[in-house]
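Participant: here is a sequence together with a model predicted from it:
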Amino acid sequence: MSPSRVTYAPVGFGDYHWTVTDDDGRPWFATVSDLEHKEHCGQGAVAALKGLRQAMDTALTLRERDGLRFVVAPVAAADGGPVLPLDDRYALTVFPHVPGRAGEFGQRLSEAERDQVLDLLAELHGRTPPETTPPAAVEPPGLDGVLAALDESEGPWSGGPFAEPARKLLREHEATLRERLAAFETLVARVRGRGAPLVVTHGEPHPGNLILGDEGHLLVDWDTVGLALPERDLALLSDDPAALTRYTELTGRTPDPDALALYRLRWSLLDVAEFVEWFRGEHQRTEDTESAWKGFTDTLEHLATASG
């Protein structure tokens, strides 16, 4: 593929994206990942590159071997792999451009739309996991950093304009955070003790990773794919098993309320960990940090409300 036009696409949060048109007029979607900040794929650039390759190989297998047409998988590079390292820190992945209406994170799905996504998840969870499917850790990365930040919340933070406000906000919510961290550990022990089988999960099947095309919903952003309990995916649609009856009808499996609660709480704690790392480190006031600050305050308020 030789690009004739490249346009930056300010979408998503974390990676960098461009729309690319080749010499034949075909559109593509290119993503550059910062491997130093892709902890869900691995700690550090080397491990993250390996994890990203496993994830993209898994997506390719699900689409090509299993025929899951809703999986938006990357195309292979010249070396046959789906991920091309650009240097020691950045890696490139190229996807077919998918026409359709993209969803937005936080968007509320109708009951019919939710059931359509449950149809996809039931099909995904029923497949034999590809050999490349990485395990999805239950404990979110960065929790040690949250505990360290709580222990060091008395002194000033000086990484940037949001450092001190973040320290004060974290200190204000310290009791809530410690209580929710303890609740998370209790849920982990309870759910693990039940020994439920693991399946291949997408990891983040929220509306922001959905595209509605001519043949129904498609799922993008497979870098979070991993072996886990089905509730890892289901919890992002609802924490109420009664709202997930379509999944039970298709699979014969009733979602575990404790596992749903576990993954809902995990999502919030992961956000807190990422925001704490961001605001304790060197940063500037940008659109991204403004957005992150709102996410940080909203997440802590949500945890306080849920705890109450």
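Facilitator: Cool, got the structure.
Participant: CA only for contacts and neighbour counts going forward, please
Facilitator: Noted.
Participant: distance from the chain centre to the lengthiest helix in the chain, please.
Facilitator: If you go by DSSP state H, the chain has its longest helix at helix 257-280. What separates the centre of helix 257-280 from the centre of its chain is 11 Å, taken as Cα atoms, centre = their mean, to the nearest Å.
Participant: who does that helix touch, helix- and strand-wise?
Facilitator: Packing partners of helix 257-280 (3 or more Cα pairs under 8 Å, 6 or more residues apart in numbering; DSSP states H and E): helix 143-151, helix 163-172, helix 174-192, helix 231-234, helix 287-307.
Participant: got the contact list for the fourth one?
Facilitator: With Cα atoms under 8 Å, 6 or more residues apart in numbering as the test, helix 231-234 has contacts from 118, 121, 201-205, 244, 255-256, 259-260, 263.
Participant: structure two is appended below for comparative analysis:
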Amino acid sequence: MRDEPAEISCELVARILDEHWGFRAAEVVFAPVGFGSQHWIASQEDGPRWFVTADQGGGRAVGNAMRTAKELADRAYEFVVAPLPARDGRLVQEGLPGWVFAVLPYLHGWSTPDGPWEDAAERVQIARVLGRLHAAPAPESLQRWDFAIPNRDELMVAFEELDQPWSGGPYAEPARLRLAGAREYVHSRLAQYDVLVREVEAFDDPWVVTHGEAHSANVVRTADGMRLVDWGTARLAPRERDLTGIHDGSADVLAAYQSAAGPVSPRAAALELFNAWWPLGEIASYVQLFRRPHVESEDSKESWRELTVYLPG
């Protein structure tokens, strides 16, 4: 997120680190990275650094995802960046009402600002990593993915209210007009998605451990190799949930994936399903956001930019 939450100061983050983890931070700075969670970088003088995350709501889901990452890391899947346990052994703590915090090791490396895998050699590397992940036994805490498109019901309500102005904030009316112009497009994509769901549900291939957002921006390149961060969306799901971002028909990518996952290949219908699921979920989420009260901010600007990417003008 680009906008620092008013209710969480750097001083509060330092107190939470001290109280729950026993980490004495000499400095805490807000990190305007990612989208969804809030982040800070905490450090000691000439000592360790930590990456702190906070999520509003969904504490149980966040806890399950963190336990999944920790179990995978404990099984020597070195590409998994897992949270550090607090003093009481828990991986997440409620730092203030409605907010849960987790602390991860700070990685020295680099990532990309956007998600697409543009480098062919890196695409092969991440295919091998995902192959190992998909071959892993499922952790007990891993939740099962479902086919529902987030905020779909709210999107249907928005369609019913296109004939009256929206007044949630500066992007409310632009969002209404954009959605009105793309009404047929979105309805046809939803209908196509529902057909694909019925087809993929009939497959008998076992579901696997998936990261959910294994794009380039969620991979830190370190001296010791690729490290996958942001495990909040980890779910038991069809393998294509992760493969849509790397599958390009390349024999090298498929061979790298199969070297760890075994003799399995992505299925066209499942690839198509996940290629439809993501933009539909983004459209529904951003429409819901702009129908609610909002203000002009860096986050709302970025949300509007994303909506215009997924929703034809």
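Facilitator: Received it, and whenever you're ready, just let me know what you need. Every value quoted in this text rests on a predicted model; they were computed, and no experiment measured them.
Participant: give me the mean deviation of the longest helix of the first structure from the second structure.
Facilitator: Compared with the second structure after the fit, helix 257-280 of the first structure shows a mean deviation of 0.6 Å (mean Cα distance after the TM-score superposition for the first structure).
Participant: what range in the second structure matches that helix?
Facilitator: Counting by TM-score structural alignment, helix 257-280 of the first structure lines up with residues 268-291 of the second structure.
Participant: residues in contact with that stretch?
Facilitator: With contacts defined as Cα under 8 Å, 6+ apart, stretch 268-291 of the second structure is touched by 149-152, 154-155, 158, 166-169, 171-172, 175-176, 186, 189-190, 193, 196-197, 199-200, 238, 240-241, 243-244, 303-304, 307, 310-311.
Participant: can you classify the equivalent of residue 166 of the second structure over in the first structure as helix, strand or coil?
Facilitator: Structural correspondence for residue 166 of the second structure with respect to the first structure (TM-score structural alignment): residue 157. Following DSSP: H, G, I helix; E, B strand; the rest coil, we place residue 157 of the first structure in the coil state.
Participant: check contacts around residue 157 of the first structure.
Facilitator: Contact analysis of residue 157 of the first structure by Cα under 8 Å, 6+ apart lists 163-164, 167, 280.
Participant: go through the residues you listed and name the one nearest residue 303 of the first structure.
Facilitator: Closest to residue 303 of the first structure out of the contacts of residue 157 of the first structure is residue 167 (16.8 Å), distances taken as Cα to Cα.
Participant: verify the stated contact: the closest one with residue 156.
Facilitator: Yes. The criterion here is Cα atoms under 8 Å, and residue 167 of the first structure meets it with residue 156 at 7.5 Å.
Participant: neighbour count: the two, which is higher?
Facilitator: Per other Cα atoms under 10 Å, whichever of residue 167 of the first structure and residue 156 has more neighbours is residue 167, with 22 against 12.
Participant: what does residue 240 of the second structure align to in the first structure?
Facilitator: The pairwise alignment with the first structure assigns residue 240 of the second structure to residue 231, based on TM-score structural alignment.
Participant: how close does that match get to residue 292 of the first structure?
Facilitator: Distance from residue 231 of the first structure to residue 292 of the first structure, counting by Cα to Cα, to the nearest Å: 26 Å.
Participant: how about residue 298 of the first structure?
Facilitator: 10 Å.
Participant: do residue 97 of the first structure as well
Facilitator: Per Cα to Cα, residue 97 of the first structure is found 28 Å from residue 292 of the first structure.
Participant: more neighbours: the two, which one.
Facilitator: Comparing residue 97 of the first structure with residue 292 by other Cα under 10 Å, the one with more neighbours is residue 292, at 19 against 15.
Participant: show me what the more buried one lines up with in the second structure.
Facilitator: The equivalent of residue 292 of the first structure in the second structure is residue 303 (alignment by TM-score structural alignment).
Participant: could you check how far that match is from residue 108 of the second structure?
Facilitator: In terms of Cα to Cα, residue 303 of the second structure sits 29 Å off from residue 108 of the second structure.
Participant: same question, residue 306 of the second structure
Facilitator: 29 Å.
Participant: kindly report the same for residue 159 of the second structure.
Facilitator: From residue 159 of the second structure to residue 108 of the second structure the distance is 46 Å (Cα to Cα).
Participant: neighbour count winner among the two?
Facilitator: Each of residue 159 of the second structure and residue 108 has its neighbours counted (other Cα under 10 Å); residue 159 has more, 14 against 10.
Participant: got a list of what that one touches?
Facilitator: Listed by Cα under 8 Å, 6+ apart, the contact set of residue 159 of the second structure reads 179-180, 183.
Participant: most neighbours, which of these?
Facilitator: Per-residue neighbour counts (other Cα under 10 Å) across the contacts of residue 159 of the second structure peak at residue 179, which has 24 neighbours.
Participant: tell me the contacts of the residue mapped onto that residue from the first structure?
Facilitator: By TM-score structural alignment, residue 179 of the second structure lines up with residue 170 in the first structure. Counting by Cα under 8 Å, 6+ apart, residue 170 of the first structure makes contact with 150, 153.
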